[in-house]
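> Next come a sequence and a model predicted from it.
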Amino acid sequence: MKHTTLLKSTLAAAALLFSGIDASAQALPAEVEGTATAITANLDGSVTMTVMGMTVNVPTGTPAASPSATLTLAQLADPAPLPNRTQAGFTGGTAIITGTVAANGVVTAEDVFVEPAENVMLGIVTANNAGALSINSVPIVMLNDPRMPAKPVQDVNGIAIIPASIPVGTGASAEGYFANGVFNAFLVEAEQGTPVISTPQVTITRALGRERTPNNRRGDEVEVRGSCTTTHAPTAITQSIIVYRIDGATQTLLGTGTATVDPALPGVANFVFRVTTPPSNDPVLGSCPTTVRVVNTSVGANNASATSAVEVR
């Protein structure tokens, strides 16, 4: 994908040259991924970054994010070290930037993503001291910095669980960065654990969409995967799930599905919902949903619901 973007940029420049237009006078698409060696806040609220020796201007209003948070530009340039790191802020980490590049080689960012490192750990819980976990004998520290906050510890279905309830020997994974002898995690998943909330829950683990045109002749493809707890109905084999598309304040039924109990994970039922939307001339309903909501309508589920953005392709 990235190579395709860069190739298109090169071809665009070549096309301009061959057409007799001075490509050096044009701002061409750019994509940069590499180590950020400097991140500096400017008086006007913008930020200047140095990435692999390149100068990157980040204008005010440019979207910026870490793996677990949307960042203001002040947070992007905040020099306070992230937990257990010695480098200033995100300096020394990886920056992924899309934008444009001028004739002088200076990149102007249109979107910025930063992270200290892309470290992933997969294995088993080797210690649990009142919720302080170790995976593969490496201590896990849950991040509490607003620039990269940790999500609640969860099971593989996305249901928040009590860390102290996770048995030693349970399969687990963590995402974050390794620094100062500990793994600093923004996400930890474990195969076993007691839910934080005892009331019924529903989660969406993935929502995908495929835009198909023309809208008045072809519907769009939607797939929603998720899970729900079944402690409210311990003998039930299935749960009834309703799926809606959300467009602003409007909720439109997409269809119904069934969650089936997972024998390997007591108290959990999983569902996969697939639908092709009806063709439509409507400017909203004729396009692929960007947000979906699922509701468990089974007896005792209290209409537990979850909402998620859709990854549209």
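Nice, I can see it. Residues are numbered from 1 along each chain as shown.
> CA atoms for contacts and neighbours, from now on please.
Noted.
> need the contact list for Val310.
Residues in contact with Val310 (CA atoms under 8 Å, 6 or more residues apart in numbering) are Arg206, Ala207, Leu208, Gly209, Pro289, Thr290, Thr291, Val292.
> distance of it from Ile197?
From Val310 over to Ile197 the distance is 25 Å, taken as CA to CA, to the nearest Å.
> take the one below as the second:
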Amino acid sequence: MGIGQVASAQAAPPIPTEIEGPIEDWDNVNRILRVAGIDVLVSGRTTIVSPTADRRTARDGLVLGFNGWFKGPFLPGRSQRGFIGGTAIAIGTWDPTGGPLGTGIMVADDVFTEPAENVVLGVITSNLCSTPNCDGETDFIRGSNGPVMLPIDDRRMPANDIRVDSGFALDLTSADLVGVPYGMEGYYGDRNVATPDGANEKALHYFILDLTGPLDAFLANKDMHEVAVERANCRVGDELAIRGAVHSPLEPDGTPSDTVGSAKGVIQANFVLPNGNSVTRFSTDIVPDVAPGPSATSTFQLQTNLPNCPTSVEVLWQPDIGSTEPFATTTTDVDVRL
């Protein structure tokens, strides 16, 4: 066999493919998802996620079937089953002989799905909260004099707990939130739902609802030191950037009760790089929040150059460098970007 014959017999490298568009249909027999008129083959190796859930590890730990995910029960406030009519981002490769007709098809490695991408930044104009997460039977929150905002109660895309933007958990029981700025991510329903405040209307269904702080009086763990990470981003070969907040103990009414103060100490970050090396970095960039009165909350930043990125990081709020008794600790995933 000549050199030319060897070269022609070698398999061509896979051709990468990607599509973002509306989800038109799901063929459960052939496992084909139609996105913007293009057929996408889904297999057991395909990772399928929404903004807050993975098909393999949905909220209750049970694996959802493909049909249950794509074309199952109606998501709250929607008139089409599952994610039909929503948006998908599929990433994979081209199989030139695949598909029902053997004429070629895109094979998905990863599929991201959501009903829509609706984002609202506004101000809360009315609310009633009887539970810590404001999700009781009669609880509601309205923003900017618009429709009611409801948490998504579906294992395929469950709502996160409401938090202050610094990342701290809140206890909103009996809270008056009128005038508080907020950010919401989710979707605007296309059919009316009965709302807790007695209306019957289309609603904003959220998976994220963050309130802008400081909201010291509503902190769930106000009687203790606490550290939270708002975001941890890392770009491969460049920089790890961590932003978060700390708060010292407060009285029940939200006034500071700790002489240490939240702007004292150092932030310590511990993480392990892909090569197994353990790394520790410190930051003293802790700045008190500006509030109408004394605030027990401060924000911090930590930045460091790295050749590679960790997938998670442990963050400690320490009295000083070398301390073995931190005020508070937390662990968070790192958003790694190439």
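Structure's in. What do you need? All values reported here derive from a predicted model rather than from experimental measurement.
> What is the end-to-end distance of stretch 193-203 of the second structure?
For stretch 193-203 of the second structure, the first and last residues are 7 Å from each other (CA to CA).
> Just the buried residues out of the contacts of Val310 of the first structure, in ChimeraX syntax.
Buried subset of these, written as a ChimeraX selection, criterion 16 or more other CA atoms under 10 Å:
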select :207,208,209,289,290,291,292
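> who are the neighbours in contact with the residue lying closest to Ser298 of the second structure once chain neighbours are set aside?
Once flanking residues are discounted, Ser298 of the second structure sits nearest to Pro288: 4.0 Å by CA to CA, 6 or more residues apart in numbering. Shown in contact with Pro288 of the second structure (CA under 8 Å, 6+ apart): Ser262, Ala263, Ser295, Ala296, Thr297, Ser298, Thr299.
> mind checking how far Pro288 of the second structure is from Leu316 of the second structure?
Here Pro288 of the second structure is placed at a distance of 17 Å from Leu316 of the second structure (CA to CA).
> Report the distance from stretch 113-127 of the first structure to the chain centre.
On the basis of CA atoms, centre = their mean, to the nearest Å, stretch 113-127 of the first structure sits 15 Å off its chain's mean C-alpha point.
> cool, stretch 171-190 of the second structure as well?
Remark: stretch 171-190 of the second structure is offset 16 Å from the chain centroid, using CA atoms, centre = their mean.
> I would like the residues contacting it, please.
By CA under 8 Å, 6+ apart, the list of residues contacting stretch 171-190 of the second structure from outside reads 76-79, 115-134, 202-212, 218-220.
> If you count contacts, what does the top strand by length along the first structure end up packed against?
In the first structure, taking DSSP state E as the definition, the longest strand is strand 28-41. Strand 28-41 of the first structure sits against helix 2-18, strand 47-51, helix 73-76, strand 94-101, with contacts defined as 3 or more CA pairs under 8 Å, 6 or more residues apart in numbering; DSSP states H and E.
> The first one versus strand 28-41: what angle between them?
What it means is helix 2-18 of the first structure. Here helix 2-18 of the first structure runs at an angle of 120 degrees relative to strand 28-41 (axes from the mean of the first three to the mean of the last three CA atoms, to 10 degrees).
> quick one: buried residues of helix 2-18 of the first structure?
Neighbour-count burial for helix 2-18 of the first structure, counted by 16+ other CA under 10 Å, picks out Ser9, Ala13.
> ok, and what's touching it?
Residues outside helix 2-18 of the first structure that contact it (CA under 8 Å, 6+ apart): Asp22, Ala23, Leu28, Pro29, Ala30, Glu31.
> quick one: which of those residues has the most company?
Ala30 (22 neighbours; other CA atoms under 10 Å).
> related to what we said a few turns ago, with distance to Tyr244 of the first structure added, can I get the helices and strands packed on strand 28-41 of the first structure in JSON lines?
Listed next are those as JSON lines, based on distance: least, CA to CA, whole Å:
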{"stretch": "helix 2-18", "distance to Tyr244 of the first structure": "33"}
{"stretch": "strand 47-51", "distance to Tyr244 of the first structure": "40"}
{"stretch": "helix 73-76", "distance to Tyr244 of the first structure": "35"}
{"stretch": "strand 94-101", "distance to Tyr244 of the first structure": "33"}
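> how close does Thr50 of the first structure get to Thr72 of the first structure?
Counting by CA to CA, the separation of Thr50 of the first structure from Thr72 of the first structure is 18 Å.
> An error on my part: the question was meant for Gln26 of the first structure.
Distance of Gln26 of the first structure to Thr72 of the first structure, given as CA to CA: 29 Å.
> picking up where we left off before, from the contacts of helix 2-18 of the first structure, which is closest to Thr230 of the first structure?
Using CA to CA, Glu31 comes nearest to Thr230 of the first structure of the contacts of helix 2-18 of the first structure, at 45.8 Å.
> That closest one matches what in the second structure?
Aligned counterpart of Glu31 of the first structure in the second structure: Glu18 (TM-score structural alignment).
> count of neighbours near the nearest residue to that match once chain neighbours are set aside?
With sequence-adjacent residues excluded and distances taken as CA to CA, 6+ apart, Glu18 of the second structure is closest to Ile91, at 4.4 Å. Around Ile91 of the second structure there are 20 other residues, counting by other CA under 10 Å.
> Can you tell me what the residue nearest to Ser298 of the second structure aligns to in the first structure?
Using TM-score structural alignment, the partner of Pro288 of the second structure in the first structure is Val261.
> So Ala88 of the first structure: helix, strand or coil?
Three-state call for Ala88 of the first structure (DSSP: H, G, I helix; E, B strand; the rest coil): coil.
> Assess the claim that it and Pro81 are in contact.
Yes. In this structure Ala88 of the first structure lies within contact range of Pro81 using CA atoms under 8 Å: 4.7 Å.
> Give me the more crowded residue out of these two.
Each of Ala88 of the first structure and Pro81 has its neighbours counted (other CA under 10 Å); Ala88 has more, 17 against 14.
> Return the residue of the second structure aligned against that one.
Under the alignment (TM-score structural alignment), Ala88 of the first structure pairs with Arg81 of the second structure.
> Ile267 of the second structure versus its match, what's the distance?
Computed as CA to CA, the Arg81 of the second structure to Ile267 of the second structure distance reads 47 Å.
> What of Gly186 of the second structure?
33 Å.
> element containing Val6 of the second structure, please.
Under the criterion of DSSP states H and E, Val6 of the second structure resides in helix 3-9.
> For that helix, enumerate the helices and strands it packs against.
Helices and strands touching helix 3-9 of the second structure, as assessed by 3+ CA pairs under 8 Å, 6+ apart, are absent.
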